[in-house]
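Colleague: heads up, no residue letters with this:
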C-alpha cells in the first residue's frame, strides 16, 4: 500500500513539473510577439515587496504599517510572517502571476535558497479557470495532472498523506465563484477548513470578504529604478549600454509615463517598444501612449502579410471596434464586473474575422476552463476569452463611456456611472478624458463632486489637454494649502498627489507644506527619492517649504540621516517636523548635511518638543526658538518706538 502511494506521488510530481515547465517557458512580455517566448527566470525581476506588521504591541497606527522585505524569497522564510495562510496582494500588472511562475520554476529546478527547496509537492492553480468546479482534486487532475493517469481519489490520497505541500491559488479577484460560501473547496481552503496544515498563498487585487485572523498579508508595490534597470539588462538590451541609456532617456522624455511605468507590465511593454522603434514619439498623456501601443500591436500583424487586401482589413478593424467597446463597457458597468466571456458569445457579438484579428494581435486571450458538464466520468472543457490585461478592457470601454457622457448632463452622470468606481477604474476615466475634450470636461466636473476626487480630476485635466499650462493655476491653489499623503489613501490617490507635487516642483510652484502621515518613508540608495510604504516614490521637491513625517516606528541614526539627506536637497525647505515613536538621543554631526546648516533649516522632533542642534547633534528644547522670536519681536517693537519718538522730535 505504501509503495503504491509512493508511485502515485511520483507520477503526480512528474506531471506537475511537466505542466509548470510548459507554463514558465512561455512568458510573453509583449502579447503580439508570439514567436518570442521567454523562460520566466530570464525576465523575472524583483519589484518591491512589503508585509503588514501585526499589531502585537498595541502601538497606535501599527495596523496599517507595512515594512519592506528584501526579497520575494523572504515571503516564506521571514519569521514575522510565518503562517499557514498568506494573502499576496497587488494591483493589476504588478506581477502576481509572474511571481507564482518564478516560484514554480524554483521548485521544478531545485533552485538554491528557494523557499520551496524542501517542498515535496507544489500546487499552482489559476482560479479564473475554476468557475463551477467544486472539487480541488478535480481541478488539479484536469489542469495540472491530466497525463498522470491518476484519479481524483488518487490525488486526494497523495495530498492527504504528504506533509510538505505548498498551494498557490492565483487570481482570487478573477475567480467566478468568489462569493459562494458553501460547497466550494477553494473557500474551505482559504478559511483553513481544508488542508489546515498545508501552506496556502492566495494572490488577489483585493481581499476576500472573510479570511482567518492569523492570515498574513504581503503586497507587491511595483518597480523602482533598480528593478527597471535589471529588467532592461536581463530581457531587452543585454550588455548594450548605449541601448540601455537610450531607453532610459526615452522614459525621461516622457515624464507623464513615469507613473504608468511603475507598473511592471507597462514598463515591460514600454521598454520593448522603445527598444524596437527607431522613431519613438514624446507623449503628453497616457492616452496617447496607449493608442500608440495599440497601433504597434496591429502594425506588427500587418507587417506579417504582403496581401494588400488583408492589410486593409487589419487596418479597418484597428479603427472600427464599436462592438468591442460596448462589450467592454457592459462588463465594467455591472455590479459584479465581467472580465471574461464565453468564446461563442464573443464571436457572435464581434464576428469571426474581427475576433480572429484581436486574438491574433494578442489583445484578446483564449483560455481553456472546465465546463459545468464536467464530471468524474466525462471530461468537458469550454473556451473563455478575456482581455490581455484589464487596462485593455478599460481602454476600449472608454470609447463607449465617452459617448455615454456626451449624451448626458453632468447632473445625471452619477446615475449612469454609480457602478464604475473611478478609484478602481482610473484608466477608464483618464482614457475617456484623453479621447474627447467635451466628454473630458463633463467627467472632470463629475469627479470634483466626489469625495477625494479633486486630485484625480487634475490628472484628468492633464490627460485631456496634455498641457501643464492648463493646470498650473489649479496646482498652485492645491499646493498653497497643506498636502497630506496618508498610508490609508488608495494608491491612486497617493499616486495622483505625488504627480501633482512633482509637477509643482518642476514648474517652481511653491509647495507650502507636505505631511506624510504614517507612510513609513525610506530613502532609496540614490538619496533622491523618498520611498513610501506603498512602494511609490516621491522625488526631491525643490519648491517644498515645510515637510512633516509621521511614523510609528523607532528610527535609527541611519534612517534619520537618510531623511535629513533627502530634506537637504529640497532647496526651498525651511522646516522639517519628524513625528515618530522615538528618535536617537543624538545624531553624529557628520551625518547632518552641510546645506541644512547653511540654510538654517529647522528640524523638530514633535513628541518631545525638541529641535536638532546642528553644532552638537543633540536635541534641545525648541522653546529657545520661541524666546528668541519673542526677543526679536520685542527688539523690533522697541526700535519702532524709538523711530516714532525720533520722528516726533524732528517734527
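Modeller: Looks like it came in fine. Predicted, not measured: the structure shown is a model, and the values here were computed from it. Numbers count the residues shown, from 1 in each chain.

Colleague: contacts and neighbour counts: CA atoms only from here.
Modeller: OK.

Colleague: Helices of the stretch 451-600 of the chain, start to end?
Modeller: When assigned using DSSP state H, counting those that start in this stretch, the helices of the stretch 451-600 of the chain occupy the ranges 453-465, 472-479, 491-506, 557-569, 594-598.

Colleague: elements contacting the second one?
Modeller: Helix 472-479 sits against helix 491-506, with contacts defined as 3 or more C-alpha pairs under 8 Å, 6 or more residues apart in numbering; DSSP states H and E.

Colleague: Check the secondary structure at residue 314 for me.
Modeller: helix (DSSP: H, G, I helix; E, B strand; the rest coil).

Colleague: The spatially most central residue of the chain - nearest residue in space that isn't next to it in sequence?
Modeller: What sits nearest the mean C-alpha location of the chain, by C-alpha atoms, centre = their mean, is residue 91, with 4.4 Å. With C-alpha to C-alpha, 6 or more residues apart in numbering as the criterion, residue 91 has its nearest non-adjacent residue at 5.3 Å, and that residue is residue 205.

Colleague: Residue 99 now?
Modeller: Of all residues not flanking residue 99 in the chain, residue 44 sits nearest, at 7.7 Å (C-alpha to C-alpha, 6+ apart).

Colleague: Can you report how many residues neighbour the one you found?
Modeller: Per other C-alpha atoms under 10 Å, the neighbour tally for residue 44 reads 20.

Colleague: State the distance from it to residue 209.
Modeller: Applying C-alpha to C-alpha, to the nearest Å, the value for residue 44 to residue 209 is 31 Å.

Colleague: same question, residue 54
Modeller: From residue 54 to residue 209 the distance is 19 Å (C-alpha to C-alpha).

Colleague: also this one, for the comparison:
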C-alpha cells in the first residue's frame, strides 16, 4: 500500500489521524451531529434507517449456541469475555513486542479505550475460533439497538454490523449495507448510502466480522472496492470501525502497513475461574455434577485445556451431563463422542421439516459421512489450510452426505443474504463446520 515515493500514502493517513486526534481526547464517542430527521436518500430518512437496523439486530442478533439445536441461543447476559490491548513500549498501536493490557470493562471498553491519548479510528480484534468474536459483534449491535446504558455506542446515530463472509471481493460498502441489513428498498441505492457516509462518517460506527473469511485482498493492485478502502483507512476516516479476525488475519494488516492506524486487541478465552463459573451455572440444579466434572478434568489435560474455549466448555458440560465424557481420553475421542451425541439428538428429532432422518444410520454410514465431508475440507486444505467457508459446489458430489451433516449439526448451511440485492445473480450459500477443530478432525479421519 505504497505510493511511488514509498511514503506518501502513509503520510496522508498520519495527517488524517492527527486531525482526528484533535477531536478525540475525551475517551467518549463523539456526540452526533446530524438530526434524526436528516435524509440519507430522498426515500430514506436517518430515523427510518435507524429503526430498520434496530429491528434487524433485535430480531436476528442472537447467536446459535449449540450446532445440534438451532433453537438454542446465546444469552448475552452470560457473555463473559476478556479483552487485552496489545501495547508497545513506545506508542501503543498494533504491537506484540511490548505487553498486554487487560481492559477491565471488557467488551464495553473496546470503544472507550484511548490509544496514544486518543480514541483509535480503527480497531483490529483478534480471537481464535470459538472465542466469541461473532457473538461479541452481535452483542454490540444488540446493545446499541436496545440503548443499553453501559453501551459506549448508545448515542451513535447509526451502527452497521456486517459480515465479510457475505461479501465478494468487489462488493462495495454500500452494497454490503443494503444486501445484509436494509434489503432492497425502492429509491435507495448503495451509492446514495455511501454518499451519506462520506458526509456524515463521524456519526456512524461499522462493525466488520470475520476478516479471514473475506474473499478479497488488502494488497490488490486492482481497483479497490469502497469496503476495502474503508478497511485500508482510505475512505470514511471519521467513521470508527471494528474489524474482527482470527489471529492469522493480522498478517494482512501488517503487510498493508496498517498497524499504526489500528489498535490491536485480542479476545481471550475463559480463565480457570470463568470456566468454573460457567460449569456451576450449567449445573445450577446439580452442583455435585459440576464439582465432579471439575475434578475429572484435572486429570485430563488434553481435553481440559479446551474449556478455555467457550463453545467447548459448553460441549464438555453437555457430554458430562449425557454420560458421554468418561470414556474420552483425547481430543480425537472427544470429537467422536460429541458427534455421537449429535446423532443421538438428531434421532430424537426424527425427520424434521423435510430434512433426512438419521434414525437408522449405522456406524459405518456415519464413518462414510465424515469421510465425505472431510474429503471436501481436505481438498481445500491442500491449497488453503485456513479456509473455513465452503459453497454448495464444493459438495456437489456428496449432496446426500451434506444434508445429513447439516441435520446432525456437523456443518451449517445458510444463505449469504436473507434479501439479496440486484447485483447478486443469486444468493450464495455458505457452508461451514461448527468449529475449525471439528473440520480438522474430519480431515484426519478422511486421510487415516
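Modeller: That came through fine. In this text, all values refer to a predicted model and were calculated from it rather than measured experimentally.

Colleague: List the TM-score for the superposed pair.
Modeller: TM-score of the superposed chains, computed with TM-score structural alignment, normalised by the length of structure 2, equals 0.78; 390 aligned residues with a C-alpha RMSD of 3.0 Å.

Colleague: rewinding a little: dump the helices of the stretch 451-600 of structure 1 into JSON lines; add distance to residue 252 of structure 1 and mean neighbour count as well.
Modeller: Shown next, in JSON lines, are the helices of the stretch 451-600 of structure 1 (distance: least, C-alpha to C-alpha, whole Å; neighbours: other C-alpha atoms under 10 Å):
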{"stretch": "helix 453-465", "distance to residue 252 of structure 1": "18", "mean neighbour count": "23"}
{"stretch": "helix 472-479", "distance to residue 252 of structure 1": "21", "mean neighbour count": "17"}
{"stretch": "helix 491-506", "distance to residue 252 of structure 1": "13", "mean neighbour count": "20"}
{"stretch": "helix 557-569", "distance to residue 252 of structure 1": "20", "mean neighbour count": "20"}
{"stretch": "helix 594-598", "distance to residue 252 of structure 1": "27", "mean neighbour count": "14"}
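
Colleague: Next up, the contacts around the equivalent of residue 164 of structure 2 over in structure 1.
Modeller: Mapped onto structure 1 by TM-score structural alignment, residue 164 of structure 2 lines up with residue 127. With contacts defined as C-alpha atoms under 8 Å, 6 or more residues apart in numbering, the neighbours of residue 127 of structure 1 are 169-172, 174-176.

Colleague: Give me the subset of the residues you listed that lies in helices.
Modeller: Residues of the contacts of residue 127 of structure 1 located in helices (DSSP state H): none.

Colleague: now, which of those lie within strands?
Modeller: 169-170 (DSSP state E).

Colleague: mind giving me CSV with the contacts of residue 127 of structure 1 and columns for distance to residue 15 of structure 1 and neighbour count?
Modeller: CSV is the format used below for these (distance: C-alpha to C-alpha, whole Å; neighbours: other C-alpha atoms under 10 Å):
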residue, distance to residue 15 of structure 1, neighbour count
169, 18, 25
170, 19, 21
171, 23, 21
172, 24, 22
174, 26, 20
175, 24, 19
176, 26, 19
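
Colleague: what range in structure 1 matches the helix or strand hosting residue 413 of structure 2?
Modeller: Using DSSP states H and E, residue 413 of structure 2 maps to strand 411-415. Residues 364-368 of structure 1 are matched to strand 411-415 of structure 2 when aligned by TM-score structural alignment.

Colleague: What lies in contact with the matching stretch?
Modeller: Identification of contacts with stretch 364-368 of structure 1 by C-alpha under 8 Å, 6+ apart yields 129, 343, 358-359, 381-388.

Colleague: Tell me which of these fall in helices.
Modeller: Judged by DSSP H, the contacts of stretch 364-368 of structure 1 include 343, 358-359 as members of helices.

Colleague: quick one: which of the residues you listed is nearest residue 335 of structure 1?
Modeller: Nearest to residue 335 of structure 1 out of these is residue 343 (C-alpha to C-alpha; 22.1 Å).

Colleague: Please look at residue 85 of structure 2 and residue 96 and confirm they touch.
Modeller: No. Residue 85 of structure 2 is not in contact with residue 96 according to C-alpha atoms under 8 Å; the separation is 9.7 Å.

Colleague: Tell me which of those two has more neighbours.
Modeller: Neighbour count, other C-alpha under 10 Å: between residue 85 of structure 2 and residue 96, residue 85 has more, with 24 against 14.

Colleague: Trace the more buried one over to structure 1, please.
Modeller: Matched by TM-score structural alignment, residue 85 of structure 2 corresponds to residue 51 in structure 1.

Colleague: Ignoring the adjacent residues along the chain, who's closest to that match?
Modeller: Using C-alpha to C-alpha, 6+ apart and skipping the chain neighbours, the partner closest in space to residue 51 of structure 1 is residue 218 (4.3 Å).

Colleague: what sits against the alignment partner in structure 2 of the one you found?
Modeller: In structure 2, the residue paired with residue 218 of structure 1 is residue 265, using TM-score structural alignment. If you count contacts by C-alpha under 8 Å, 6+ apart, residue 265 of structure 2 has them with 83-86, 123-126.

Colleague: Let me know the secondary structure of residue 265 of structure 2.
Modeller: Classification of residue 265 of structure 2 using three-state DSSP returns strand.

Colleague: So it versus residue 78 of structure 2, what's the distance?
Modeller: Distance, residue 265 of structure 2 to residue 78 of structure 2, by C-alpha to C-alpha: 21 Å.

Colleague: now swap in residue 200 of structure 2 and tell me
Modeller: Plainly put, residue 200 of structure 2 is 35 Å away from residue 78 of structure 2 if you go by C-alpha to C-alpha.
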